[in-house]
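Undergrad: Any chance you can model this:
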Amino acid sequence: MSASFKTIALFSRPQTDGLDGRILDEIDAWLSQRGIQVITQTSRSVRLIQAAGHRADLALVVGGDGTMLGVARTLAPLHVPVVGINRGRLGFITDIPLTDWQSALTAILDGQYAIEERTLIEAQAWRGERQLFNARALNDVVISRSSRAGMIEIEVSVDGLYMYSPRADGLIVATPTGSTAYALSVGGPLMHPSLRGFVLAPVAPQSLSNRPILLPDSCTVELTIHHGRHARLNCDMQTFSELEEGDRVTLRRSRDASRFLHPPGYSYYATLRSKLNWHEIPGLEPRRG
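TA: Okay, the predicted model is just below:
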């Protein structure tokens, strides 16, 4: 075993579609046979995830991207690396197919892996001088209209400079990790995870000239609700706050970053080809890497 990983926290959600509890037991037993202490945690409680993270050298997530997001975001301040075994639908950030978990973990425990830092966004919502909300996002921060209301109007400022006030169904601020999620579906660009920037993308804007824009992640973005009752703020679609007219949201890069651990052979470009169904050239053998 690797001296680096003496204790591994095993995270999952029992309600994940297709996740058989026997798989978790098998992984637990396999790790234990190699002299590794295993901490199993199936709760979504932030407190319990943090408690497991404080004791672990590595976090192993079995599930989908949603589970991976929650664990990686929570453990970021603890600097615990996270690796995912995909048992969800898409699996953009859970690298290891369920069928390959033994070979991948064997290599990782032998020290064959790469660690990559992923940017987080720090979001704070304010009503006057009162803070309503404070949370982090690994994928994106979204302000959206209520299902009971029409478009919302949001004033956007960057480092204190006014940018514009789009009328739209919502506004997305995404990290490079989140550029392959909701922001992609509204026409945002793909960003390599190593890039230092944010995607600001309107959702169904009234003006077709309101296009996504890339911003440096060294800036502070302020979003003020000018028109639109019952707007909603969410981080990674997992933490929420209701907003009223006049409320403002400040966004900046978090001081903490999530640490993703990748198994041997990992390639971001291979992930894009696989998950986005990019086709190879007809008649040629598929390329590796």
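Undergrad: CA only for contacts and neighbour counts going forward, please
TA: Will do.
Undergrad: ok, now which ones touch residue 54?
TA: The contact partners of residue 54, by Cα atoms under 8 Å, 6 or more residues apart in numbering, come to residue 78.
Undergrad: ah, wrong one, I meant residue 204
TA: Per Cα under 8 Å, 6+ apart, neighbours of residue 204: 168-170, 186.
Undergrad: buried subset of those residues?
TA: The neighbour-count test (16 or more other Cα atoms under 10 Å) marks 168-170, 186 as buried among those.
Undergrad: Also this sequence, please, to line up against the first:
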Amino acid sequence: MEFKKVCIVTRYSSMLARDIANIVADLIIDKGSDVYTIAPLSLNSSHVLSNEDMLKEEKMDLVIAIGGDGTALRAVRWIDGLAPVFSIRIKGSRGVLADINTDTIHEAIDMIYANKFYVDERMRIHAISNEESQPALNEIMISKASTLVTPTYNIELDDYSIKEKMDGLIISTPIGSSGYSYSLGGPIMHEQLNALIITPIASINRFPILIVPELDIKIKVNEESMIFADGQYNLKVDSNEIIRIKRHPRNAKFLRIRKRGLTHLAKLGY
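TA: Now for the predicted structure:
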């Protein structure tokens, strides 16, 4: 696999991430690759793209995310499964998406350019409402737009209909199972499973957490609501507007230089 075009994405407003990015850029340029960044980030001899949409137009071979899980999630969203993401965790960051920390950057870059890696694909989902799609790697959260009422959620699962009053709903992927869903009592799932976790938020009748196969889920809320994708992007939805949650047609791709175990448990300190 050749890496002619490599884009570097860093944590916002982090001088440490920027300093690490300059080191990575020099290493990559020495390997003969062109380095790209997205404005306002500019690195040593990098080609600066005006916005993230140009990543797809330029047909990147690799995206390197330097920061924490939030940075990696942005990179995954921007490249949209068209190239793998290699995530480097900086000091002070936690998460499950990074492959290495900053202590092993030189070794990692050498391994990548020696083709000593594998591409690890992970399921994504997306929420579709009024012909607008919000993709997510970790989870989709639907919550009430107003604090004055408790909405009624109508959920259709494989021709089975559920009606419940609650503040919100989280639909999580296995890789996102240690995030918001876990904080509400959800289980930890192995990353390689093709399943979804449906976690209620403040259910009036203590609606249970469900683990279901990856299937199309249809949701309708009787009040105005908000859709949040990976906690970073949101979309307002009118009352009784149908929200469909389904598997995204393109998986997220991660470049890995070592096999991963139960990284969720490591993140949680076990």
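Undergrad: circling back to that earlier point, wait, which of the buried ones among the contacts of residue 204 of structure 1 is closest to residue 16 of structure 1?
TA: residue 186 (27.1 Å; Cα to Cα).
Undergrad: Please pull up the equivalent of the closest one in structure 2.
TA: Aligned counterpart of residue 186 of structure 1 in structure 2: residue 184 (TM-score structural alignment).
Undergrad: before we move on, what about residue 6 of structure 1?
TA: Match for residue 6 of structure 1 (TM-score structural alignment): residue 4.
Undergrad: Run a quick neighbour tally on that match.
TA: Look at residue 4 of structure 2: counted by other Cα atoms under 10 Å, it has 16 neighbours.
Undergrad: for the one 4 residues further on, same thing?
TA: By other Cα under 10 Å, 26 other residues sit near residue 8 of structure 2.
Undergrad: swap in the one 4 residues further on?
TA: For residue 12 of structure 2, the count of nearby residues is 13 (other Cα under 10 Å).
Undergrad: try residue 228 of structure 1
TA: For residue 228 of structure 1, using other Cα under 10 Å, the count is 21.
Undergrad: Could you verify my assumption that it touches residue 242?
TA: No. Contact between residue 228 of structure 1 and residue 242 fails when scored by Cα atoms under 8 Å: they sit 11.6 Å apart.
Undergrad: picking that back up, any idea how far the match of residue 6 of structure 1 is from residue 84 of structure 2?
TA: 13 Å (Cα to Cα, to the nearest Å).
Undergrad: who touches both of those two?
TA: Taking Cα under 8 Å, 6+ apart as the criterion, residue 4 of structure 2 and residue 84 both touch residue 61.
Undergrad: what ranges do the helices span in structure 2?
TA: Under the criterion DSSP state H, structure 2 contains helices at 15-30, 54-58, 69-79, 105-113, 180-183, 263-267.
Undergrad: what sits against residue 13 of structure 1?
TA: Counted by Cα under 8 Å, 6+ apart, residue 13 of structure 1 has contacts 42-44, 62-63, 67.
Undergrad: Which ones among the buried ones among the contacts of residue 204 of structure 1 map onto strands?
TA: Counting by DSSP state E, those place 168, 170 in strands.
Undergrad: Output the buried ones among the contacts of residue 204 of structure 1 in CSV; the columns should cover distance to residue 116 of structure 1.
TA: Formatted as CSV, those follow (distance: Cα to Cα, whole Å):
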residue, distance to residue 116 of structure 1
168, 35
169, 34
170, 31
186, 27
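Undergrad: Out of the buried ones among the contacts of residue 204 of structure 1, flag the one nearest to residue 158 of structure 1.
TA: Looking across these and measuring by Cα to Cα, the closest to residue 158 of structure 1 is residue 170, at 17.7 Å.
Undergrad: Pretty sure the closest one sits against residue 146.
TA: No. Here residue 170 of structure 1 does not reach residue 146: they are 9.6 Å apart, not a contact under Cα under 8 Å.
Undergrad: In structure 1, what residue corresponds to residue 113 of structure 2?
TA: Under the alignment by TM-score structural alignment, residue 113 of structure 2 pairs with residue 109 in structure 1.
Undergrad: oh sorry, the question was meant for residue 217 of structure 2
TA: Match for residue 217 of structure 2 (TM-score structural alignment): residue 221.
Undergrad: Its match and residue 189 of structure 1, how far apart?
TA: 19 Å.
Undergrad: Equivalent analysis for residue 47 of structure 1, please.
TA: 35 Å.
Undergrad: With residue 120 of structure 1 instead?
TA: Distance from residue 120 of structure 1 to residue 189 of structure 1, counting by Cα to Cα: 18 Å.
Undergrad: Mind checking which of the two has more residues around it?
TA: Neighbours were counted for residue 120 of structure 1 and for residue 189 using other Cα under 10 Å; residue 120 has more, 27 against 17.
Undergrad: The more buried one: what's it in contact with?
TA: Residues in contact with residue 120 of structure 1 (Cα under 8 Å, 6+ apart) are 73, 136-139, 175, 253-254, 256-258.
Undergrad: Tell me, of those, which are also contacts in structure 2.
TA: Conservation of the contacts of residue 120 of structure 1 in structure 2, assessed by both residues aligned by TM-score structural alignment, their matches' Cα atoms under 8 Å: retained contacts are 136-139, 175, 253-254, 256-258.
Undergrad: Just the buried residues from these, in PyMOL please.
TA: Remark: buried members of those, expressed as a PyMOL selection using 16+ other Cα under 10 Å:
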select buried, resi 136+137+138+139+175+253+254+256+257+258
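Undergrad: Generate JSON lines for the kept ones among the contacts of residue 120 of structure 1, with distance to residue 38 of structure 1 as supplementary columns.
TA: What follows is these, written out as JSON lines (distance: Cα to Cα, whole Å):
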{"residue": "136", "distance to residue 38 of structure 1": "27"}
{"residue": "137", "distance to residue 38 of structure 1": "27"}
{"residue": "138", "distance to residue 38 of structure 1": "26"}
{"residue": "139", "distance to residue 38 of structure 1": "28"}
{"residue": "175", "distance to residue 38 of structure 1": "32"}
{"residue": "253", "distance to residue 38 of structure 1": "33"}
{"residue": "254", "distance to residue 38 of structure 1": "30"}
{"residue": "256", "distance to residue 38 of structure 1": "25"}
{"residue": "257", "distance to residue 38 of structure 1": "24"}
{"residue": "258", "distance to residue 38 of structure 1": "21"}
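Undergrad: That's all I had, so thanks and see you.
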